[in-house]
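Student: only geometry, no sequence info:
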């Protein structure tokens, strides 16, 4: 289908109002525009968030509010989010990071949504504007079910992890600028030599980012040893729903998952 109009509203409410007439939301366009250019987009109108005032990053009192239209480059440049820089550098190329937005990555199919994997591990909350009201929703719910018709993600809020608790590892075909075979992001606290709390999110091993709840249960109360992490990685296979693509087979993703989960904690 041919695109007949691109609307550029100047507020979130205006974007929601415009969506009432149909069309697709477009953030940076790194996902939408390839579909448009190939003729695969089943819409004739786009609603761009470029001027809707949804950019920006605020960090204060141990928490961050990241505008849905903030780019990966903008997030990585903020000193308060320095812990995310190694993860962001593994995503696509600098050119794409200048365009790709935080909100858009929530709706990207695996194995490309690596920032969404991080947000899941951080237990982020999405601020959502809709035709009738504004609401908050856990990022886990948005990743699992999407958002309602006519709604727009306005921002994402996260609590910053305590020093030493953030872990990230991504296995890919190239050192940089490649989709994930397996991505692991975790916020894990250790007290008295054993794991006191842990959240582990996986990417590349299911159609959407998933929590490795089986691995989390096995790790609690145990030290971060090679043995414990290997067992946790094997348990995490039960949380995965792997797939075949040009980067790896479902069998391979399942096979190497324990190795890469362990490497997230013991490089």
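Tutor: That came in fine, so what should we check first? All figures in this text were calculated on a predicted structure; none of them were measured in a lab.

Student: CA atoms for contacts and neighbours, from now on please.
Tutor: Will do.

Student: pretty sure residue 217 is in a helix, no?
Tutor: Yes: assessed by DSSP: H, G, I helix; E, B strand; the rest coil, residue 217 belongs to a helix.

Student: thought residue 20 was touching residue 151?
Tutor: No: with contact defined as Cα atoms under 8 Å, residue 20 does not reach residue 151; the gap is 9.3 Å.

Student: also this one, for the comparison:
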């Protein structure tokens, strides 16, 4: 087994400084990183423990009415925080859909953003063909077992999907990721944080070397009354989404003023369904309108041999989640 050194950072600056050495990795809850290390997928030389940085373990109201959630806030604490529940119920629902209660009690908000894609070929080093692990080696999933894989935004290099439920809600809510690094602090709009695979599927995010997530900022919410997170999976708990939908609406009676829709389980990053949002804006909800919006959201889908079922599944999930967000109980599917 490869020797690993361990360092505990007292503050953000100390963590960033320690991360400048080759092979360094930050560790918080460790719920994903330790799995990757056990399987030989991740091989850090130094682990930098950031769990004692109190400044990252806070939830604070922002002056503009938004909310700042520190990177070390546990998923369970974020989901159950009074301000999150009141202002961002979509985020609470998504967080409580993820993993198990035990994992939510350990996993952190920052770590959740950094989850690697959950492709079996990526996690099993016996499969040598994995461009995410070994760029240029190929993608075994393209002609292999790809039921769980991407139907949107994939490339010939990688068809894996982002596994995070939390991130789907954050995409719909237009969150911002705050990071600090050797070049200072910067803000990353959530839509620009996760990458599509392109020709570099080994890079899941746009973080630069040595950068540390410090918080996730949420803008003032107009969607506290009409929001729903729907997760379709093979079993009721501790399973990744086949398809998930985060839907948030501003309503005027039955008319949609503004819609925010993001999909999970379909792409290498949380997928913002802007075509569906535009189709719904300013229109009265009806079965025809919902079906048209769902069809627009999947217009560019390119399924693989094993996952064509995801297209109609995603369309029906969009219809159902928007209907539930609007508080309607009719059958529009």
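Tutor: Right, received. Where do you want to start? Owing to the predicted nature of the structure, the values given are computational and were not obtained by experimental measurement.

Student: returning to that earlier point: for residue 20 and residue 151 of the first structure, list the residues in contact with both.
Tutor: residue 131 (Cα atoms under 8 Å, 6 or more residues apart in numbering).

Student: so these two - more neighbours on which side?
Tutor: The residue with more neighbours, out of residue 20 of the first structure and residue 151, is residue 151; 23 against 13, by other Cα atoms under 10 Å.

Student: give the equivalent position in the second structure for the more buried one.
Tutor: Aligning on TM-score structural alignment places residue 151 of the first structure opposite residue 211 in the second structure.

Student: quick one, what contacts that match?
Tutor: Contacts of residue 211 of the second structure (Cα under 8 Å, 6+ apart): 16, 179-182.

Student: between those residues, which is closest to residue 292 of the second structure?
Tutor: residue 179 (38.5 Å; Cα to Cα).

Student: and that closest one, what pairs with it in the first structure?
Tutor: Aligned partner of residue 179 of the second structure by TM-score structural alignment: residue 128.

Student: can you tell me the SS state at that match?
Tutor: strand.

Student: OK, contacts around the nearest residue to residue 148 of the first structure once chain neighbours are set aside?
Tutor: The shortest distance from residue 148 of the first structure to any non-neighbouring residue, by Cα to Cα, 6 or more residues apart in numbering, is to residue 130 (7.8 Å). Residue 130 of the first structure makes contact with 13, 16, 148, 150-152 under the criterion Cα under 8 Å, 6+ apart.

Student: which of those residues fall in strands?
Tutor: residue 152 (DSSP state E).

Student: among the contacts of residue 130 of the first structure, the buried ones, what's the PyMOL command?
Tutor: Per 16 or more other Cα atoms under 10 Å, the buried members of the contacts of residue 130 of the first structure correspond to this PyMOL selection:
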select buried, resi 13+16+150+151+152
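
Student: now the strands for the second structure?
Tutor: With DSSP E as the criterion, the second structure has strands spanning 5-8, 24-27, 46-49, 59-61, 67-70, 176-181, 184-189, 212-218, 227-232, 243-252, 255-264, 271-272.

Student: superpose on the first structure and give me the mean offset of the last one.
Tutor: This means strand 271-272 of the second structure. Mean deviation of strand 271-272 of the second structure relative to the first structure after superposition (mean Cα distance after the TM-score superposition for the first structure): 0.9 Å.

Student: what range does that strand cover in the first structure?
Tutor: The aligned range for strand 271-272 of the second structure is 210-211, by TM-score structural alignment.

Student: not counting its neighbours along the chain, what's nearest the counterpart of residue 262 of the second structure in the first structure?
Tutor: Aligned by TM-score structural alignment, residue 262 of the second structure pairs with residue 201 of the first structure. Leaving out its chain neighbours, the residue that sits closest to residue 201 of the first structure by Cα to Cα, 6+ apart is residue 211, at 4.4 Å.

Student: residue contacts, that neighbour?
Tutor: With the criterion set at Cα under 8 Å, 6+ apart, residue 211 of the first structure makes contact with 120-121, 199-202, 239.

Student: which one among the residues you listed gets closest to residue 260 of the first structure?
Tutor: Using Cα to Cα, residue 202 is the member of these that lies nearest residue 260 of the first structure, at 10.2 Å.

Student: tally up the residues packed near the closest residue to residue 35 of the first structure other than its chain neighbours, please.
Tutor: Of all residues not flanking residue 35 of the first structure in the chain, residue 41 sits nearest, at 5.1 Å (Cα to Cα, 6+ apart). Per other Cα under 10 Å, the neighbour tally for residue 41 of the first structure reads 18.

Student: would you mind confirming that residue 41 of the first structure makes contact with residue 25?
Tutor: No: assessed by Cα under 8 Å, residue 41 of the first structure is found out of contact with residue 25, at 11.8 Å.
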